[in-house]
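Asks: Mind folding the following:
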Amino acid sequence: MAHKLALLLAVAVLPAIVLATDYVVGDDKGWTINFDYNAWAQGKEFMVGDTLTFNYPKGVHNVVKVNGTAFENCIKEPNNGITDSGSDKITLATPGNKWYICAFGQHCATGGQKLMITVSDMVMGPSANAPSSSTRTNMAKGLDIFLGAILALALLVDLLMKAIALATDYVVGEDKGWTIDFDYNAWAEGKDFMVGDTLIFNYPRGQHNVAKVNGSAFQSCTKEPNNGIMDSGNDKITLATPGNKWYICTFGQHCAVGGQKLKISVSDMSMSPGMQPTPNPTAQSSARTNMANGLAIFLGAIFASFLVILN
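Replies: Sure thing, here's the model as predicted:
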């Protein structure tokens, strides 16, 4: 849940952060007297999230955030703070008019060391913005779409993780384990084996083994060709691919006479219910099928949304 909230916050905030601009007031002239800051600000589109950087020799100037009246009269009261570091950075956190002066001597009144700007909100329409707003608006929309895709991907991963969480450990033969004289066909009947599930073969070590074979070797109870023989007494096999799977015990006549052989059909999560191999799926398989259908619908909805946006 926490990662979802973080991603939602990222979708809302990151476009503004990525598009934020650092404006060096006065460019290479910096914050000084006898400079036309009205001309410097003209044509610039100041947006919420942008930063103003005031560069000047420390101790020679300062930056005072004032209101419109104090700006006109070049007085520092009332003010919203005085900075004097020589490299003052002010983040434009809210839209509206902003006024800045230097309170040293007559720097503001005589030297013209004063700046007024208008800050726009990112969500304002193109008609309310400066000429370059359409570019930033399109970029913001593009970032929103991109970040929306990331969020959708995260949600998809979340759903896939839930699907993985539905993977089942099947203890072959259950309390009987992997042994002779047991009907493994009957045991497998009605079970919905899916990619990601695990088969666990329990047996006394040294008395049996598990050989993964093909259909022909299964029918003839021969261990060749095989895809590996396990003999730990607690063998775990993850069903990594869909299709038919065959397992036998190669000890003596355990397979041919004792019936120690297992055939299952493994389904892919993406298969539709009509393609499932079991006619009467269990409640758990129904839940997994619903999860697969939900993923398909979810992806379809995302794709449709992008088509609408692009059009």
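
Asks: going forward, measure contacts and count neighbours with C-alpha atoms only.
Replies: Fine.

Asks: Am I right that residue 227 is in a strand?
Replies: Yes - Residue 227 sits within a strand when classified using DSSP: H, G, I helix; E, B strand; the rest coil.

Asks: and residue 212, helix, strand or coil?
Replies: Following three-state DSSP, residue 212 is assigned to strand.

Asks: Just list the residues touching the residue lying closest to it once chain neighbours are set aside, thanks.
Replies: Closest residue in space to residue 212, ignoring its immediate chain neighbours: residue 247 at 4.7 Å, by Cα to Cα, 6 or more residues apart in numbering. Residues near residue 247 by Cα atoms under 8 Å, 6 or more residues apart in numbering: 210-213, 218, 261-263.

Asks: Which of the residues in stretch 12-27 are classified as buried?
Replies: Buried residues in stretch 12-27, counted by 16 or more other Cα atoms under 10 Å: 14-16, 19-21, 23-26.

Asks: ok, now stretch 62-81?
Replies: In stretch 62-81, counting by 16+ other Cα under 10 Å, buried: 62-67, 70-71, 74-77.

Asks: Redo the residues you listed as a markdown table? Include distance to residue 96.
Replies: A markdown table is the format used below for the buried residues of stretch 62-81 (distance: Cα to Cα, whole Å):
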| residue | distance to residue 96 |
| --- | --- |
| 62 | 22 |
| 63 | 19 |
| 64 | 17 |
| 65 | 13 |
| 66 | 13 |
| 67 | 11 |
| 70 | 16 |
| 71 | 15 |
| 74 | 20 |
| 75 | 21 |
| 76 | 20 |
| 77 | 20 |
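
Asks: Among these, which lie within strands?
Replies: Counting by DSSP state E, the part of the buried residues of stretch 62-81 found in strands is 63-66.

Asks: and of those residues, the nearest to residue 305?
Replies: Nearest to residue 305 among these is residue 65, at 44.7 Å by Cα to Cα.

Asks: Give me the distance between the nearest residue to that closest one once chain neighbours are set aside and residue 83.
Replies: Excluding the flanking residues, the one nearest residue 65 by Cα to Cα, 6+ apart is residue 100, at 4.7 Å. As defined by Cα to Cα, to the nearest Å, residue 100 lies at a distance of 11 Å from residue 83.

Asks: how about this one, so we can line them up?
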Amino acid sequence: MLPCCEISDATNYTVGDDDGWNFKVHDWPTSKKFHTHDTLVFKYNNGHHNVALVDKNGYTTCTIGEGDQVFSSGNDEIKLQHGQNYICGFPGHRAARMKMAVIATQVFKYNNGHHNVALVDENDYTTCTIGEGDQVFSSGNDEIKLQHGQNYICGFPGHRDARMKMAVTTTQGRS
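Replies: Okay, here's the model as predicted:
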């Protein structure tokens, strides 16, 4: 029996490639395609930079909030669980907008004649039903942007009764 879907393999990325975590990283993610469980490796001189994992507001205002994680080893590995925002918290570096935003996706590959993927709310996940407003994907190679924990079910007849579903819980943290 073939699996209904496959999870993409994780990749390690060195932020900024050979230049590392620096003032020019803002656009570095645009040429990459990130998935959940990929690892970002931040290489830098730990006496001159750090890496702060911040929320959207912290990214927009270039501020580190209470409870935001700050890494300072010079060789930090951070596993992607969803889209994340990073800034350098050193004086002057925030004003220079040393920051980067990363969008992570989950890829679902399956036989589109026999399965689909429905992005559902918690209630529809519990009852294995597709409600009004739930998104249904059916290409067989669906790439869905992760913003927070999400719930998925297969809407094909019999598959809901078999409880073919998956919940993705996202966390921030170091690998």
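
Asks: Counterpart of residue 90 of structure 2 over in structure 1?
Replies: Under the alignment (TM-score structural alignment), residue 90 of structure 2 pairs with residue 104 in structure 1.

Asks: Just confirm that match is within a helix.
Replies: No - Residue 104 of structure 1: not assigned to a helix; according to three-state DSSP it is coil.

Asks: residue contacts, it?
Replies: 60-62.

Asks: can you put those in CSV and add distance to residue 193 of structure 1?
Replies: As requested, the contacts of residue 104 of structure 1 are exported to CSV (distance: Cα to Cα, whole Å):
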residue, distance to residue 193 of structure 1
60, 78
61, 76
62, 74
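
Asks: Out of those, which are shared with structure 2?
Replies: Mapped onto structure 2 and checked by both residues aligned by TM-score structural alignment, their matches' Cα atoms under 8 Å, those keep the contacts 60-62.

Asks: Please say which position in structure 2 residue 49 of structure 1 maps to.
Replies: Using TM-score structural alignment, residue 49 of structure 1 pairs with residue 37 in structure 2.

Asks: how close does that match sit to residue 105 of structure 2?
Replies: From residue 37 of structure 2 over to residue 105 of structure 2 the distance is 10 Å, taken as Cα to Cα.

Asks: related to what we said a few turns ago, pretty sure the match of residue 49 of structure 1 contacts residue 77?
Replies: No - here residue 37 of structure 2 does not reach residue 77: they are 11.5 Å apart, not a contact under Cα atoms under 8 Å.

Asks: isn't residue 117 of structure 2 right up against residue 141?
Replies: No - if you go by Cα under 8 Å, residue 117 of structure 2 and residue 141 don't touch, sitting 9.9 Å apart.

Asks: between these two, who's got more neighbours?
Replies: residue 117 (29 against 17; other Cα atoms under 10 Å).

Asks: gap between that one and residue 142 of structure 2?
Replies: Using Cα to Cα, residue 117 of structure 2 is found at 8 Å from residue 142 of structure 2.

Asks: which residues do those two both contact?
Replies: Contacts common to residue 117 of structure 2 and residue 142, judged by Cα under 8 Å, 6+ apart, are residue 108.

Asks: in which helix or strand would I find the residue most central in space within structure 1?
Replies: Computing the C-alpha centroid of structure 1 and ranking residues by Cα atoms, centre = their mean puts residue 154 first, at 3.4 Å. For residue 154 of structure 1, the element it lies in under DSSP states H and E is helix 133-165.

Asks: In the helix or strand immediately after that helix in the chain, which residues are buried?
Replies: Where DSSP H and E defines the elements, the next helix or strand beyond helix 133-165 of structure 1 is strand 169-171. Residues of strand 169-171 of structure 1 classed as buried by neighbour count (16+ other Cα under 10 Å): 170-171.

Asks: against structure 2, where does strand 169-171 of structure 1 fall?
Replies: With TM-score structural alignment applied, strand 169-171 of structure 1 matches no range in structure 2.

Asks: Kindly report the same for stretch 228-237 of structure 1.
Replies: Under TM-score structural alignment, there's no match for stretch 228-237 of structure 1.

Asks: Show me what residue 86 of structure 1 aligns to in structure 2.
Replies: Counting by TM-score structural alignment, residue 86 of structure 1 corresponds to residue 74 in structure 2.

Asks: Pretty sure its match sits against residue 46.
Replies: Yes - here residue 74 of structure 2 lies in contact with residue 46, judged by Cα under 8 Å, at a distance of 4.5 Å.

Asks: Mutual contacts of residue 117 and residue 141 of structure 2, please.
Replies: With Cα under 8 Å, 6+ apart as the test, residue 117 of structure 2 and residue 141 both reach residue 108.

Asks: how far away is residue 44 of structure 1 from residue 87 of structure 1?
Replies: 21 Å.

Asks: What segments of the stretch 1-150 of structure 1 are strands?
Replies: 22-24, 46-47, 51-55, 63-66, 79-83, 87-91, 96-101, 114-120 (DSSP state E, counting those that start in this stretch).

Asks: Quick one: map residue 50 of structure 2 onto structure 1.
Replies: With TM-score structural alignment as the criterion, residue 50 of structure 2 matches residue 62.

Asks: Stretch 11-30 of structure 1 spans what distance, first to last residue?
Replies: Start-to-end, stretch 11-30 of structure 1 (Cα to Cα) is 35 Å.

Asks: How about stretch 94-108 of structure 1?
Replies: First-to-last residue span, stretch 94-108 of structure 1, Cα to Cα: 25 Å.

Asks: Also stretch 68-79 of structure 2?
Replies: Stretch 68-79 of structure 2: ends 15 Å apart by Cα to Cα.

Asks: Would you mark the buried spots in that stretch?
Replies: Neighbour count says stretch 68-79 of structure 2 has 70-79 buried, by 16+ other Cα under 10 Å.

Asks: Same question for stretch 35-52 of structure 2.
Replies: Buried residues in stretch 35-52 of structure 2, counted by 16+ other Cα under 10 Å: 35-44, 49-52.

Asks: now what about that stretch, what contacts it?
Replies: Contacts to stretch 35-52 of structure 2, defined as Cα under 8 Å, 6+ apart, come from residues 8, 10-15, 20-22, 64, 68-82, 86-90, 104-107, 175.

Asks: Which single one of the buried residues of stretch 62-81 of structure 1 is nearest to residue 112 of structure 1?
Replies: residue 74 (9.3 Å).
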